[in-house]
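> Sequence and predicted structure, then a few things I'm wondering about:
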Amino acid sequence: MPSAEFVEAVLGVVERIPGGRVMTYGDVGIAIGSEAPRAVGRVLALYGHSVAWWRVVPASGNPPQGHATLALPHYLAEGTPIRATGAPRAGTAAAAASHETVARSLQAGEYRLVLSAARLPYTHEIYGEVAL
């Protein structure tokens, strides 16, 4: 079981992630001076209901495991960059012909976050107290 101090530190970082941006479990660990991304995930599983849990994702860019459908409305409302994985690539004729395919893919949880655009940079103040 994570210590109360660890839980408080994790939740404190998650509360400060701006809407439309994400951090990985490892990023949150780095921000609090820990190398325990699985412990960060455990904290969110046990206590994350009170914070914007959808803003913490695996390094793969997938939504939190088992929560793709619950997280999607949050990502859409906040303008978080995402892309459908079960749909044709943007800019192709197949993609232009099928916005419905993209919508179906998103609803089915077949999407990833575009980490290159959504991930909070290491220059953000959240990392201010950690020597990177």
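Now that the structure is in, tell me what you want to look at. Numbers count the residues shown, from 1 in each chain.
> C-alpha only now, for contacts and for neighbours.
Will do.
> Contacts only, for the closest residue to E129 other than its chain neighbours.
Leaving aside its sequence neighbours, E129 sits nearest to A31 (Cα to Cα, 6 or more residues apart in numbering; 7.6 Å). When the contact criterion is Cα atoms under 8 Å, 6 or more residues apart in numbering, the partners of A31 are 13, 126-127, 129-130.
> now those as TSV including secondary structure?
As requested, those are exported to TSV (DSSP: H, G, I helix; E, B strand; the rest coil):
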residue	secondary structure
V13	helix
I126	helix
Y127	helix
E129	coil
V130	coil
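> Alongside the first one, take a look at this:
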Amino acid sequence: MRTLKVSEKNRDFFSQVYQVVREIPRGRVTSYGAIAKFLGSAGSARMVGWAMNASHKQIENIPAHRVVNRNGILTGKHHFNPPEKMIQLLEFEGVIVKNDEVRDFDKVFWDPIIELDIE
């Protein structure tokens, strides 16, 4: 289990979301809700989605393509330009996508609650 250190400058919710998303390994995905739950805001999956939508404005690369909805559906793909880019990025990493849905979702799902500890 890796420890995620939340520094003083990263205390705002979006910054914490970006820290978690940077930890998602290549070839794995997680959900908006799993990130929110890990950060202690179980009802804030939508805010995680807003953070992903704003992630393209960050200086550091945020692998937003690795965040999908709780059923493995690529609900955020319309925020990529072009929308097919999310699928291309996932498939490049070995994630199989069919009809905008991650195949074998349970096998590629990365749960931050299991994989990370927050400090």
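Received it, and whenever you're ready, just let me know what you need. Note that this is a predicted model, so its numbers are computed, not measured.
> related to what we said a few turns ago, what does the residue nearest to E129 of structure 1 correspond to in structure 2?
Using TM-score structural alignment, the partner of A31 of structure 1 in structure 2 is F38.
> Then Y47 of structure 1?
In structure 2, Y47 of structure 1 lines up with S55, judged by TM-score structural alignment.
> can you pull the contacts of its match?
S55 of structure 2 sits next to 18, 62, 64 when contact means Cα under 8 Å, 6+ apart.
> Mind telling me what element the nearest residue to the last one once chain neighbours are set aside is part of?
Among residues not flanking A64 of structure 2 along the chain, M52 sits closest, at 5.8 Å (Cα to Cα, 6+ apart). Using DSSP states H and E, M52 of structure 2 falls within helix 45-54.
> What segments of structure 1 are strands?
Under the criterion DSSP state E, strands of structure 1 are mapped to 23-24, 56-57, 82-84, 111-113.
> Pull up the aligned stretch in structure 2 for the second one.
Mapping strand 56-57 of structure 1 onto structure 2 (TM-score structural alignment) gives residues 67-68.
> gap between the matching stretch and the chain center?
How far stretch 67-68 of structure 2 lies from its chain's middle: 5 Å, per Cα atoms, centre = their mean, to the nearest Å.
> same thing with stretch 33-42 of structure 2?
From the chain centre to the centre of stretch 33-42 of structure 2 is a distance of 11 Å (Cα atoms, centre = their mean).
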